[in-house]
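> Mind looking at a prediction? Sequence and model below.
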Amino acid sequence: MSFIMRIARADDLQTLYEMAKLTGGGFTNLPPDRTALSAKLERTEKALARQGDGIEDELIVMVLENVETGQVRGTCQIFSTVGQSWPFYSYRLGVLTQHSRELGRTFRAQMLSLTTDLEGSVEVGGLFLHPRERAEGLGLLLARSRYLYIRSHRARFGDRVIAELRGVIDEAGGSPFWDGLAGRFFGMNFQEADEFNAVNGNQFIADLMPKTPIYTAMLTDSARAVIGLPHPNGRAAMRMLETEGFDNAGYVDIFDGGPTMVGQIDQLKTIAAARDVILSATREKGGDKMLIATGKLADYRCTWGFVQEGANGAVSLDAASAARLGLETGGSFTMAGRA
């Protein structure tokens, strides 16, 4: 494998833009808009330049690079805390139970309530892997590299983490959930609303969205059918999140109805299992395939490597992965099992 995860730079803009055009819509964190993407890269640069710890409203954009060709083939993002610049809205799916003594019947109504419960959470999102690279565990590398970055900069992040999964999008690029609910209040189709949100934020939701709970029985059949379901292309991502330790806590996206997964950072498998070690030697072959990372802030790197631990606690790496990280004997790195 010749891929590493690294921090995105200003000269990655064109590549990110080309990848954004491949997402197929509904991918709010990776809009096909150069201005919006450039702003993300500027936020990343500003976050990396900050000295000291403490939680601030920051964004880290990372990219997957083939070190042999120099091509960028994937990307992902970390938002240090959501809901600081504007409210972070979600729908919470719940049930209202009512009993009629006269009728001798109990009624249970499913409801969607607009909430800002998840404000202050870390968000991992914006994960996209080029369709031609969806093999060799690169999706796992993209996803899990974010957790090791958080671990390496733990004081800059809180305790709860969320991941919004894209909801169901129809063949025409529309959202059955949006069309059956919010679209009736906003006078715009899903594509228009999604593009506006990606570039300008979702404050317009606060201005126009009804604050009272929505009974799902009042929605169209097509809207009800997709509540809490991920896009077909996101099912594997949902399984990865569940394996990592995220739960489906009943929160759904206000735009497309996709599920929002919730986890506790220190309980995520990658973070809980990670260890900091010293490289004692390199070798050509052999060892267990593990996630390995090194560096801080702009120097952060992460890749798959083959680790071998000796009886005396010595840790060696295959020479190729050590070279990708720029790691020499005596240097420290973090490692985590495949999980």
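Nice, I can see it.

> going forward, measure contacts between C-alpha atoms and count neighbours the same way
OK.

> burial of the residue nearest to residue 252 when sequence neighbours are not counted, as a residue count?
With CA to CA, 6 or more residues apart in numbering as the measure, residue 259 is the residue that lies nearest to residue 252, at 4.5 Å, once sequence neighbours are left out. Close neighbours of residue 259, defined as other CA atoms under 10 Å, add up to 28.

> Then residue 104?
As a burial measure, residue 104 scores 7 neighbours (other CA under 10 Å).

> Tell me the spacing between it and residue 116.
For residue 104, the distance to residue 116 (CA to CA, to the nearest Å) stands at 37 Å.

> now swap in residue 245 and tell me
22 Å.

> go on, residue 169?
Taken as CA to CA, the span from residue 169 to residue 116 is 24 Å.

> Residue 7 now?
With distances taken as CA to CA, residue 7 is found 30 Å from residue 116.

> ok, those two, which is more surrounded?
residue 7 (23 against 14).

> Make sure that one is actually in contact with residue 62.
Yes: taking contact to mean CA atoms under 8 Å, the distance of 4.4 Å between residue 7 and residue 62 places them in contact.

> in the chain, which spans are helices?
Chain-ordered helices for the chain, with DSSP state H as the definition, fall at 13-20, 34-49, 138-152, 176-180, 183-186, 190-200, 203-208, 221-225, 235-244, 269-273, 319-325.

> In JSON lines, list these along with distance to residue 283 and mean neighbour count.
Rendered in JSON lines, the data for the helices of the chain read as follows (distance: least, CA to CA, whole Å; neighbours: other CA atoms under 10 Å):
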{"stretch": "helix 13-20", "distance to residue 283": "34", "mean neighbour count": "18"}
{"stretch": "helix 34-49", "distance to residue 283": "33", "mean neighbour count": "18"}
{"stretch": "helix 138-152", "distance to residue 283": "22", "mean neighbour count": "21"}
{"stretch": "helix 176-180", "distance to residue 283": "54", "mean neighbour count": "23"}
{"stretch": "helix 183-186", "distance to residue 283": "59", "mean neighbour count": "14"}
{"stretch": "helix 190-200", "distance to residue 283": "46", "mean neighbour count": "17"}
{"stretch": "helix 203-208", "distance to residue 283": "54", "mean neighbour count": "14"}
{"stretch": "helix 221-225", "distance to residue 283": "54", "mean neighbour count": "15"}
{"stretch": "helix 235-244", "distance to residue 283": "30", "mean neighbour count": "17"}
{"stretch": "helix 269-273", "distance to residue 283": "24", "mean neighbour count": "18"}
{"stretch": "helix 319-325", "distance to residue 283": "5", "mean neighbour count": "19"}
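
> try this one next to it:
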Amino acid sequence: MLVIRPITMADLPALLACAEESGHGFTSLPVNEEILAGRIAHSEESFAKSVSTPGTEGYLMVAEDTKTGEVAGTTAIEAAIGLDNPFYTYHLSTVVHSSRRLNVHNVVKVLTFGNDYTGVSELCTLFLRSQWREGLNGRLLSKCRFLMMAQHSARFDKTVIAEMRGVSDDDGNSPFWDWLKEHFFSIDFTLADYLTGIGKKGFIADLMPKLPIYVNLLSPEAQAVIGHVHEKTRPALHLLEQEGFTCRGYVDIFDAGPTVECDIRNIESVRHSRLCRVEIGQPQGGIDAIVANTSFEGFRAVAGEVDVLRDAAVVTIEMAEALQVKQGDLVRLITQ
């Protein structure tokens, strides 16, 4: 069984291993021990902080195997992005060039550089190591964040986004970045992605073209990947789409992967989550569920079979121990 819990500094070696395994394009997990240690320290401060409105808090969690103690993956939420470091996007929109006199009417796409998502909450850093990619583990890593948001909504913005990894090859080459590199940056995608991951974003403001880019002027290869995801990201995108997330034309400035968004009140798992009192026992013909305790600093979430009887949830003793709850305590759950 995996249990989701807040990360601690003791998890640094495991987080570094996750960063190494995640590959190119995973900006929020740079292979840099100092940066990752700083992110853990910031998360520990954030979980301990008393909060009434979202700010610069970052909540980083790990999935721990209850049998072996190994860290199987990570998941996180940024409470409000772009407040301490700029958060850049491209917005894909349409412009019309038309002349009645010449009977010419051309519809073209443009990419506009901006910071429209400043202050929104972001789902990020979801990574599950390959040996645990089975059963409900992937859903647990993704959906536990919605249970946290439903229970502690004051800590998060009304709009929630997630950046999806864009198309790149096994060596980290992005067709979209290759075009930008040729004309504006002169550095490799992997270096640009790494610099962003460690917070050194000044080069973006210095070198990124400020005026809208006409999409039809890009290379055919760059045009073809705008708004598309990396093949390894498709399952994560599918889960978010089932939750109600959709792309409204915003894409990543490096690989053109889509950014999806949803109003927190309309996220399916937030809307349909429910509070139940714990009954410890053996579920009989139970249903699959993601279950979280109602603590914040001591947040825990697991996946497994439960019996839901009116306002009660029958969970096994193993699940109760992992959640750090006892008979009669409240838990929040969503059924699968």
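Received the coordinates, thanks. In this text the structure is predicted, and so the values were computed from the model without any measurement.

> and the counterpart of residue 334 of structure 1 in structure 2, what does it touch?
Per TM-score structural alignment, the equivalent position to residue 334 of structure 1 in structure 2 is residue 332. Applying CA atoms under 8 Å, 6 or more residues apart in numbering, we find residue 332 of structure 2 in contact with 147, 151, 273, 274, 275, 276, 291, 292, 293, 294.

> I'd like to know which of those residues is nearest to residue 110 of structure 2.
Residue 110 of structure 2 has its nearest neighbour among these in residue 147, at 37.4 Å by CA to CA.

> what does that closest one align to in structure 1?
Superposed on structure 1 with TM-score structural alignment, residue 147 of structure 2 falls opposite residue 148.

> Would you mind confirming that its match makes contact with residue 271?
Yes: when contacts are counted by CA under 8 Å, residue 148 of structure 1 is listed as touching residue 271 (6.4 Å).

> Please enumerate residues in contact with stretch 92-103 of structure 2?
Defining contact as CA under 8 Å, 6+ apart, one finds that stretch 92-103 of structure 2 is touched by 104, 105, 106, 107, 108, 109, 110, 111, 112, 249, 250, 251.

> Those: which two are farthest apart?
The largest separation in the contacts of stretch 92-103 of structure 2, counting by CA to CA, is between 104 and 251 at 29.8 Å.

> the more surrounded of those two?
Using other CA under 10 Å as the criterion, residue 104 of structure 2 and residue 251 rank with residue 251 on top: 27 against 9.

> Verify the stated contact: the more buried one with residue 87.
No: here residue 251 of structure 2 lies out of contact with residue 87, judged by CA under 8 Å, at a distance of 11.9 Å.

> Who are the contact partners of residue 241 of structure 2?
For residue 241 of structure 2, counting by CA under 8 Å, 6+ apart, there are no contacting residues.

> And it, how close does it get to residue 276 of structure 2?
Residue 241 of structure 2 sits 27 Å away from residue 276 of structure 2 when distances are taken as CA to CA.

> Could you report the distance from residue 294 of structure 2 to residue 276 of structure 2?
The value you get for residue 294 of structure 2 to residue 276 of structure 2, if CA to CA is used, is 10 Å.

> Quick check: neighbours shared by these two?
Residues touching both residue 294 of structure 2 and residue 276 (CA under 8 Å, 6+ apart): 330, 331, 332.

> which residues sit in contact with the nearest residue to the first one once chain neighbours are set aside?
Just to be clear, that refers to residue 330 of structure 2. Leaving out its chain neighbours, the residue that sits closest to residue 330 of structure 2 by CA to CA, 6+ apart is residue 277, at 4.6 Å. Counting by CA under 8 Å, 6+ apart, residue 277 of structure 2 makes contact with 311, 312, 313, 327, 328, 329, 330, 331.

> swap the cut-off to 10 Å and go again
For residue 277 of structure 2, the contacting residues are 308-314, 326-332, taking CA atoms under 10 Å, 6 or more residues apart in numbering as the criterion.

> List only buried entries from these.
The neighbour count (16 or more other CA atoms under 10 Å) marks 308, 312, 313, 314, 330, 331, 332 as buried among these.

> Closest to residue 20 of structure 2 out of these?
Out of those, the member with the shortest distance to residue 20 of structure 2 (by CA to CA) is residue 332, at 33.5 Å.

> neighbours of the nearest residue to that closest one once chain neighbours are set aside, just the number please.
With sequence-adjacent residues excluded and distances taken as CA to CA, 6+ apart, residue 332 of structure 2 is closest to residue 275, at 4.5 Å. Neighbours of residue 275 of structure 2 under the rule other CA under 10 Å: 18.

> Could you do residue 79 of structure 2 as well?
Residue 79 of structure 2 has 23 neighbouring residues, counting by other CA under 10 Å.

> wait, what's in contact with it?
Shown in contact with residue 79 of structure 2 (CA under 10 Å, 6+ apart): 46, 53-59, 119-123, 154-157, 160.

> Repeat the analysis, applying 7 Å as the threshold.
Contact analysis of residue 79 of structure 2 by CA atoms under 7 Å, 6 or more residues apart in numbering lists 54, 55, 56, 57, 58, 121, 122, 155, 156, 157.
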